[in-house]
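K.L.:
got a structure for you, letters missing:
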């Protein structure tokens, strides 16, 4: 290759010389082979500049220092295997191979792996991410939920093959055995962050009462390690999943001195996985002892309270009067009321009978007949006067209108006069209608009074089989009055029958009826 470039630089090579002509592709291929042969696998340290993740999943970024810029690219599969994603401003050590891109006449680094340049850079990036997530409110204490006192089901997100899960199960068994669901995940490397985030979201997606019970508490646990080993728990996806969890979450990542971003987003941080199990459940024996102690206190308090209230009741009962003395006055009043009840009822019946007699006297048939006759006379008198009064009133109003019309003859007044006459005619018709209505009302009232008179009169009683006895023109109600009368008259439903009085020849006694004698009705006397 050096000979090739030396031939191109020979003094004979000039315009019109015999120098070899290369195509662009040949030159690009020669440069590509030269660079890849000299720099097959290299590690480059620099600061990440422009960083772009394409829709295809490939990552394009720049590595730069104070003197130069190197283009770098990681393909989709390489990006998925990265434990740390490059971010702008981060100082990293990239491992890969140097090659060229003929389409733009540039060389670039194909990055297989990337690591932070040191703990300082990692901590700077971690602090920057922590500040951004805290500004969103993901670490706000108001978002944190209270742990259940005694969860029925505990979900554990950890590696199923490590010592962490054995420590948690052993501690739970010693304190208070509970149902445990394990969601196996990778706890370091490029798969750690997405698997932990999916595990937290998966536990929250379980339906209460389903085939797989939904946990009441989640523990995310991992043993200790370096900052690079624990880096998966600093990823943004894990922090957001922990903050969005509706189930209370305990973070137990690393040992007591290790701190990750999931510790800030979790509801409670445990210094170790064993401590997380202690925070999850109480000690069963201590709880049983406390319950027994509280039960004893409750029994003693109830016994003491009942004794005090019994003594208080006995003290109060001594001050109460005897039951007989409380009812003596009431029994005496009841006896007095019982003794006067019969006399009071008799007096009330007499008073009501007197009131009934007075009311019956006011409703005497003769008085009702007189009132009806007087009302009928007044109605007939007023009915006879009403047409004459209406005619007189009409004539007077007509004469008055004629005189007014004679004085006021203009055409407008003639129209007014005609309108007035029509109004007068309508008024007369309304007056006649009102008179007829008044007459009808009075007639209906008179008919109602007549029906009342008939209903309370003695004629209705005669129809039911009774008779009225009169002596010397007066109603006789006793046998003595009938014997003293000179002439008697009996009124039946269909007429009156005169009978002999005192001194008259009594009628012959009726003959006794025998068998075959007709059933004849004899005289009453």
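P.N.:
Now that the structure is in, tell me what you want to look at. Since we're looking at a predicted model, the values are computed, not measured. Numbers count the residues shown, from 1 in each chain.

K.L.:
C-alpha from now on. contacts and neighbour counts both.
P.N.:
Will do.

K.L.:
Tell me the secondary structure of residue 488, please.
P.N.:
strand (DSSP: H, G, I helix; E, B strand; the rest coil).

K.L.:
Verify the stated contact: it with residue 481.
P.N.:
No: using CA atoms under 8 Å, residue 488 is not in contact with residue 481; the gap is 10.3 Å.

K.L.:
Give me the common contacts of those two.
P.N.:
residue 471 (CA atoms under 8 Å, 6 or more residues apart in numbering).

K.L.:
what about these two, which has more around it?
P.N.:
residue 488 (21 against 13; other CA atoms under 10 Å).

K.L.:
In a helix, residue 107, correct?
P.N.:
No: under three-state DSSP, residue 107 falls outside any helix and is assigned strand.

K.L.:
how long is stretch 173-192 from one end to the other?
P.N.:
28 Å (CA to CA, to the nearest Å).

K.L.:
Sorry, wrong one. I was asking about stretch 277-293.
P.N.:
26 Å.

K.L.:
And for stretch 253-265?
P.N.:
13 Å.

K.L.:
Give me the distance between residue 329 and residue 317.
P.N.:
Distance from residue 329 to residue 317, by CA to CA: 22 Å.

K.L.:
putting a second one here so we can go through both:
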């Protein structure tokens, strides 16, 4: 920078006739000095943030532990690079230094890149990740399931960023719930201690205290470079997330960003908005599922009672009438009885004829009659016993089936009754929660309506007139908004606050005689 040095050394005292540089002249002198001094350089550094806009140019940072150098590769040269720069890589970049006057900064035009290593930060991050994984902090069996419907959600993030607004907006759309915000720094030196203290402080809250204990914690931050997100790679943050007794969702950075808290958290969300979607279900879907469950319960209850009744009727039809079991025997008995009388008469006639031809001693006749009577009595007894057995067996079987059917019906009714009681209790609980949510929504909407009404009143025409404004109308009662239209109008009607009117005539307007109406007591008229 010879030109600048000479100018500074030869600069006269203030107030003298010194040369005045323009900004462009000074920027051009700096540009020529840097390009002459550093025509071709090789820089070994770690790649920081990489940007690939739609123009095709490649913008990235070259850094070490003390400084950062902006670098750019133009579109034509970027297409010929063998190795594309990636964040965290250690490279050797070859190019030339120049300046960018539009932002008053210097930068390096890179036309060749050679890989030199994985980068100090990435190597340190990998060593830390392996050490913490060896302790079991990232094991899957340590992770807890998220609550289905958390009553209180704590969000650990910056209160002034867009992240908290996105989370609150998505929670309000899906299922409004109570949200605790623990403000922390999301980058810089204070990030790690504040985030770890927030996680441990939320876990230390006692149930039923003045500050409700959250059911779920969301640690959120927007996207950024590796340096911006480095606070979430600190060991204190990882251990606090792993030791948290409350389920924790990590929503740090965008989907392509990965930090160590993502491995220790119970669930990782690609974006803060996705974390809100994981935290709560959609209230409309729950209402639809509840209605469907109620309908299914009613149908199941009706079917649970209808099916045993129908089964009992079917079994009863299959068993038939008890009298049908004896109809055949009764009919056979009738047939045999009808045939018995002629047979007896014939037998008696035959015996009588035999006795008439050969008289039988009275003793023999009595003996024969007694034997036959005894045989007939035994046959009658056997017939009665057989008929009783024939009737008792179906009756016993019918009674046994009836007992089984009654027992099954009682079991089915008891099971259905218990299920109905359980579903009614669950339905009552969900109904109370739904009514509470609807009331909260009504209160919020009522407050919004009141705010809008107050805004309407403050921005209304009467309030505007009270602040000193005037409505100008012409003879046709139309509002005049330009000075040209006001100059052409023969008469102007000025409307002030309090419904007061003043009629004026612009300069140069024709003076037309007209009958003037007497003005009301609270109005003034000027012509």
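P.N.:
Right, received. Where do you want to start? Remember, predicted model here, so these are calculated numbers, not experimental data.

K.L.:
TM value for the aligned chains?
P.N.:
Once superposed, the chains reach a TM-score of 0.39 (TM-score structural alignment, normalised by the length of the first structure), with 217 aligned residues with a CA RMSD of 2.8 Å.

K.L.:
Please identify the helix or strand for residue 98 of the first structure.
P.N.:
Assessed by DSSP states H and E, residue 98 of the first structure sits inside strand 91-101.

K.L.:
which secondary structure elements does that strand contact?
P.N.:
helix 24-38, strand 42-53, strand 106-116 (3 or more CA pairs under 8 Å, 6 or more residues apart in numbering; DSSP states H and E).

K.L.:
try 10 Å
P.N.:
helix 24-38, strand 42-53, strand 59-64, strand 69-74, strand 106-116, helix 119-135 (3 or more CA pairs under 10 Å, 6 or more residues apart in numbering; DSSP states H and E).

K.L.:
and that strand, which residues are buried?
P.N.:
Across strand 91-101 of the first structure, burial judged by 16 or more other CA atoms under 10 Å covers 91-100.

K.L.:
Would you mind putting the helices and strands packed on strand 91-101 of the first structure into JSON lines with mean neighbour count and distance to residue 468 of the first structure alongside?
P.N.:
Conversion of those to JSON lines gives the following (neighbours: other CA atoms under 10 Å; distance: least, CA to CA, whole Å):
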{"stretch": "helix 24-38", "mean neighbour count": "14", "distance to residue 468 of the first structure": "154"}
{"stretch": "strand 42-53", "mean neighbour count": "18", "distance to residue 468 of the first structure": "130"}
{"stretch": "strand 59-64", "mean neighbour count": "20", "distance to residue 468 of the first structure": "134"}
{"stretch": "strand 69-74", "mean neighbour count": "19", "distance to residue 468 of the first structure": "138"}
{"stretch": "strand 106-116", "mean neighbour count": "20", "distance to residue 468 of the first structure": "138"}
{"stretch": "helix 119-135", "mean neighbour count": "15", "distance to residue 468 of the first structure": "118"}
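
K.L.:
Would you format these as CSV with distance to residue 183 of the first structure included?
P.N.:
Output for these, formatted as CSV (distance: least, CA to CA, whole Å):
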stretch, distance to residue 183 of the first structure
helix 24-38, 45
strand 42-53, 31
strand 59-64, 31
strand 69-74, 31
strand 106-116, 29
helix 119-135, 26
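
K.L.:
Residue 287 of the first structure is nearest to which of these?
P.N.:
helix 119-135 (38.2 Å; CA to CA).

K.L.:
in the stretch 151-300 of the second structure, which spans are strands?
P.N.:
152-157, 178-183, 216-221, 248-252, 267-268 (DSSP state E, counting those that start in this stretch).

K.L.:
Quickly compare the ones you listed and say which is most buried.
P.N.:
strand 248-252 (a mean of 29; mean count of other CA atoms under 10 Å).

K.L.:
isn't residue 128 of the second structure right next to residue 235, touching?
P.N.:
Yes: with contact defined as CA atoms under 10 Å, residue 128 of the second structure and residue 235 form a contacting pair (7.9 Å).

K.L.:
Mutual contacts of those two, please.
P.N.:
In terms of CA atoms under 10 Å, 6 or more residues apart in numbering, residue 128 of the second structure and residue 235 are both contacted by the residues residue 260.

K.L.:
so where do the helices sit in the second structure?
P.N.:
When secondary structure is read from DSSP state H, the second structure shows helices at 2-9, 23-37, 75-78, 120-134, 162-174, 191-204, 235-243, 260-264, 272-279, 283-319, 324-357, 362-459, 461-466, 483-488.
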